[in-house]
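Enquirer: Predicted model follows, preceded by the sequence.
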Amino acid sequence: MTTRILFVCLGNICRSPAAEGVFRSLAPDVETDSAGTGGWHIGEPPYGPMQSAAQTRGHDLSDLRARQFHAGDFTAFDLIIGMDDANIEAIERLRPAGSATPVKRLTDYAPATGMTHVPDPYYTRDFNGVLDLIEAAAKGLRDSL
């Protein structure tokens, strides 16, 4: 059985598509997707500066398009990964009764970094710092499967 993992951030144009792109580079046999808790960017590609920073590291995000997280994702995926506490709270508000799908923080898979969330580079402008964190956590996630 193929493992299905969904990465979730706020707008689905920086952190979650970067996490999806990095993870699919590391674990191409795992089915991945990404989504945002908000719907502002539905149908848009990842943010240009994030795409450029990821491309420099060999992660192609160009085929990804933003979509909004929905309750059906609890059935469609085996694991849902949020980027910060606000994302986790928004995800949990949509959890259907009886759903046992695990929801984790991406940073749970990179405890050595000391980070409890993935900062939003749309605001911080630190695309490379965020990619460092995402790459470390993606390796931890891959190794946990």
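Expert: Done, it's in.

Enquirer: rest of the way, CA atoms for contacts and neighbours
Expert: Will do.

Enquirer: Please list the residues outside the longest helix belonging to the chain that contact it.
Expert: When the chain is scanned for its longest helix (criterion: DSSP state H), the result is helix 127-144. By C-alpha atoms under 8 Å, 6 or more residues apart in numbering, the residues outside helix 127-144 that reach it are 15, 18-19, 22-23, 26-27, 49-50, 53-54, 106-110, 113, 118-121.

Enquirer: also this one, for the comparison:
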Amino acid sequence: MPVTVSVLCVCLGNICRSPTAEAVLRTRAEEAGLALEVDSAGTGGWHVGHPPDRRAQAAAAARGYDLSRQRARQVVQGDGRFDLILAMDDQNAADLRRLLPPEAHDRIALFLDGAPETAGRSVPDPYYDDRFDHVLDLIEAAADGWVARLKAGR
């Protein structure tokens, strides 16, 4: 199954939302028979090299997603190569427009644009409020939407 689309999921520190989105999107794509290259990164570099937050790992594991091998990294210029760059919130999208070359800007979207009922909204950062299950609910819904769109060639 050849890779047809590359997707980068982006949040602030790459330890909660974007690694969760990476794992969910990869899993949902595999289940749908869609070959995707999926990665994640943060707009900030505070957690580079660290594994995802233990709470994010626990919430994801409870639903069958394994984040344990992921390590945080910061967005770099070369990430402009991705076909689709999915930001977790408006600030991440704005930061991506600052960090990536102009030719990548039209490939930046909000992750929740994948689900009509959540479009235009942000995936809230669960780092301070512990709403990891709520974040997973949103990410799963949007991942299913992106998989359906990408499978249909849109």
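Expert: That came through, no problem. All values reported here derive from a predicted model rather than from experimental measurement.

Enquirer: before we move on, the earlier item: which residues in structure 2 does the longest helix of structure 1 align to?
Expert: Mapped onto structure 2 using TM-score structural alignment, helix 127-144 of structure 1 spans residues 132-149.

Enquirer: after superposition, how close is the matching stretch to structure 1?
Expert: Taking mean C-alpha distance after the TM-score superposition for structure 1, the mean distance separating stretch 132-149 of structure 2 from the aligned residues in structure 1 is 0.3 Å.

Enquirer: tell me which residues in stretch 24-38 of structure 1 are buried?
Expert: Arg24, Leu26, Ala27, Val30, Glu31, Thr32, Asp33, Ser34, Ala35, Gly36, Thr37, Gly38 (16 or more other C-alpha atoms under 10 Å).

Enquirer: can the residues you listed go into JSON lines with extra columns for secondary structure?
Expert: As requested, the buried residues of stretch 24-38 of structure 1 are exported to JSON lines (DSSP: H, G, I helix; E, B strand; the rest coil):
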{"residue": "Arg24", "secondary structure": "helix"}
{"residue": "Leu26", "secondary structure": "helix"}
{"residue": "Ala27", "secondary structure": "coil"}
{"residue": "Val30", "secondary structure": "coil"}
{"residue": "Glu31", "secondary structure": "strand"}
{"residue": "Thr32", "secondary structure": "strand"}
{"residue": "Asp33", "secondary structure": "strand"}
{"residue": "Ser34", "secondary structure": "strand"}
{"residue": "Ala35", "secondary structure": "strand"}
{"residue": "Gly36", "secondary structure": "strand"}
{"residue": "Thr37", "secondary structure": "coil"}
{"residue": "Gly38", "secondary structure": "coil"}
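
Enquirer: Show me which of those residues is closest to Ala86 of structure 1.
Expert: Thr37 (9.2 Å; C-alpha to C-alpha).

Enquirer: Contacts only, for the closest one.
Expert: Val8, Cys9, Leu10, Gly11, Asn12, Gln68, Phe69, Asn87, Ala90, Ile91.

Enquirer: How about whatever residue of structure 2 lines up with it: what's its closest non-neighbour residue?
Expert: In structure 2, the residue matched to Thr37 of structure 1 (TM-score structural alignment) is Thr43. Spatial nearest neighbour of Thr43 of structure 2, chain neighbours left out: Leu12 (5.0 Å); criterion: C-alpha to C-alpha, 6 or more residues apart in numbering.

Enquirer: if I line the two up, what does the one you found land on in structure 1?
Expert: In structure 1, the residue matched to Leu12 of structure 2 (TM-score structural alignment) is Leu10.

Enquirer: Its match - how many residues pack around it?
Expert: Leu10 of structure 1 has 24 neighbours, counted by other C-alpha atoms under 10 Å.

Enquirer: Cheers, nothing more for now.
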